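Trainee: I'll drop the sequence and a predicted model, then ask my questions.
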Amino acid sequence: MTIERRLAHSGFTLTRDYPVPVERVWDAFADERQKRAWWGAGDTIEPREWAFAFRVGGRDVAEGQFHGGALSRYEATYTDIVEHVRIVTTYDMWLDGIHMSTSVSTIEFEPIEEGTRFTHVEHGVFFDQFWADGPNREKGSRGLLDALGAYLA
């Protein structure tokens, strides 16, 4: 089978207000125990490999098998961390061992009167047969922010 070689670019911004202090939202990313409690797909995925190194130059890995479905792999490198202000990563995704995308992701934490304004901005490039997957990435990111909100509640 011949694979059509093509690229597609996709970007999105998601903003949520969480009714807890910045430090609480920050810790959900910076503390491994807390991040494991909400990160991922919950009951829909069987966790496989996990690595966590929250520092500039550190790498995170999250791999899991969807029940009756694909094997998903996420590998991120932290490129900038400013405590309680921002986290910047570059990350790659694979689906069933096929490299599907590379992204740059920024997360900003802003104190507001009601708690924390959380802003996630992402720019990705999607490869070959995954060229149209940008809307699914945004949907998946919305799901992660929903899981974070439930965890913080």
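Mentor: Happy to help now that I have it.
Trainee: switch to C-alpha atoms for all contacts and neighbour counts from now on
Mentor: Will do.
Trainee: Cross-check the contact I'm expecting between F12 and T119.
Mentor: No. In this structure, F12 is not within contact of T119 by C-alpha atoms under 8 Å, at 10.5 Å.
Trainee: What residues sit buried inside the longest helix along the chain?
Mentor: When the chain is parsed with DSSP state H, its longest helix is helix 134-152. By 16 or more other C-alpha atoms under 10 Å, the buried positions in helix 134-152 come out as 134, 137-138, 141-142, 144-145, 147-149.
Trainee: Pasting the second one now:
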Amino acid sequence: MKERFVKHATFVVERTYSASPEKVFEAWSDPVVKARWFSKADVFDFRVGGREGSKGGPPGGPVFTFDAIYQEIVPEERIVYTYTLDMDDTRISVSVTTVELVKLDGGTKLIFTEQGSFFDGHDTPEMREHGTKEMMDALGKLLEQEGQA
């Protein structure tokens, strides 16, 4: 039998964008805009108690299922959600994520904090943090493009 274990971890990713908190919040709350930097959602119900879900993965590879429930939403300030991530039929993690938006002169500071339980070595906090940094960079590129439009 394979050894089963849980690795607990918290990581924080911070980014500063030249967009307003309203524009950054829209990038999280509007499914059309969010699909331009995150995966396209199969389910998107952005309200407290609402769900967001998507499935995808590399061609011929495993299918990853993201299933989130929004726990707290304060427009232009805070989004808190819990989510599970499955690889095919295997649950690989459960997390609580807080996205804070802090208004700055000429922009927004985004603070992304994830507290996760990572199961049986299928995923690691380091891999998740790396992927999150790439997502926050993709969000920044989108906000830059929209600012130039």
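Mentor: That came through, no problem. Given the structure is predicted, the values throughout are model-derived calculations rather than measurements.
Trainee: still on that earlier bit, corresponding residues in the second structure for the longest helix of the first structure?
Mentor: Mapped onto the second structure using TM-score structural alignment, helix 134-152 of the first structure spans residues 125-143.
Trainee: Show the contacting residues for H84 of the first structure.
Mentor: By C-alpha atoms under 8 Å, 6 or more residues apart in numbering, the contact set of H84 of the first structure is 22-23, 26, 109.
Trainee: rerun at 6 Å
Mentor: Neighbour list for H84 of the first structure: W26 [criterion: C-alpha atoms under 6 Å, 6 or more residues apart in numbering].
Trainee: Tell me the residue in the second structure aligned with it.
Mentor: In the second structure, H84 of the first structure lands on E76 (TM-score structural alignment).
Trainee: so that match, which of the three states?
Mentor: coil (DSSP: H, G, I helix; E, B strand; the rest coil).
Trainee: So which elements touch the lengthiest strand in the first structure?
Mentor: Assignment by DSSP state E gives strand 98-112 as the longest strand of the first structure. Contacts defined by 3 or more C-alpha pairs under 6 Å, 6 or more residues apart in numbering; DSSP states H and E place strand 98-112 of the first structure against strand 86-95, strand 115-127.
Trainee: And the contacts of the longest helix of the first structure?
Mentor: Under the contact criterion C-alpha under 6 Å, 6+ apart, helix 134-152 of the first structure has outside partners 10, 38.
Trainee: what's the answer for stretch 42-55 of the second structure, then?
Mentor: In contact with stretch 42-55 of the second structure (C-alpha under 6 Å, 6+ apart) are residues 41, 64-72.
Trainee: out of those residues, which is most surrounded?
Mentor: In terms of neighbours by other C-alpha atoms under 10 Å, the contacts of stretch 42-55 of the second structure top out with A68 at 24 neighbours.
Trainee: Y83 is in contact with that one, correct?
Mentor: Yes. In this structure, A68 of the second structure is within contact of Y83 by C-alpha atoms under 6 Å, at 4.0 Å.
Trainee: Taking the centroid of the second structure, which residue is nearest it?
Mentor: In the second structure, the centroid-proximal residue (C-alpha atoms, centre = their mean) is T132; its distance is 6.9 Å.
Trainee: so how far is G147 of the second structure from it?
Mentor: To G147 of the second structure, T132 of the second structure is 22 Å away according to C-alpha to C-alpha, to the nearest Å.
Trainee: and what of D45 of the second structure?
Mentor: Applying C-alpha to C-alpha, the value for D45 of the second structure to G147 of the second structure is 26 Å.
Trainee: more neighbours, the two?
Mentor: Neighbour count, other C-alpha under 10 Å: between D45 of the second structure and G147, D45 has more, with 17 against 11.
Trainee: So what does the more buried one match up with in the first structure?
Mentor: Aligned partner of D45 of the second structure by TM-score structural alignment: A53.
Trainee: for that match, helix, strand, or coil?
Mentor: A53 of the first structure is classified as coil under three-state DSSP.
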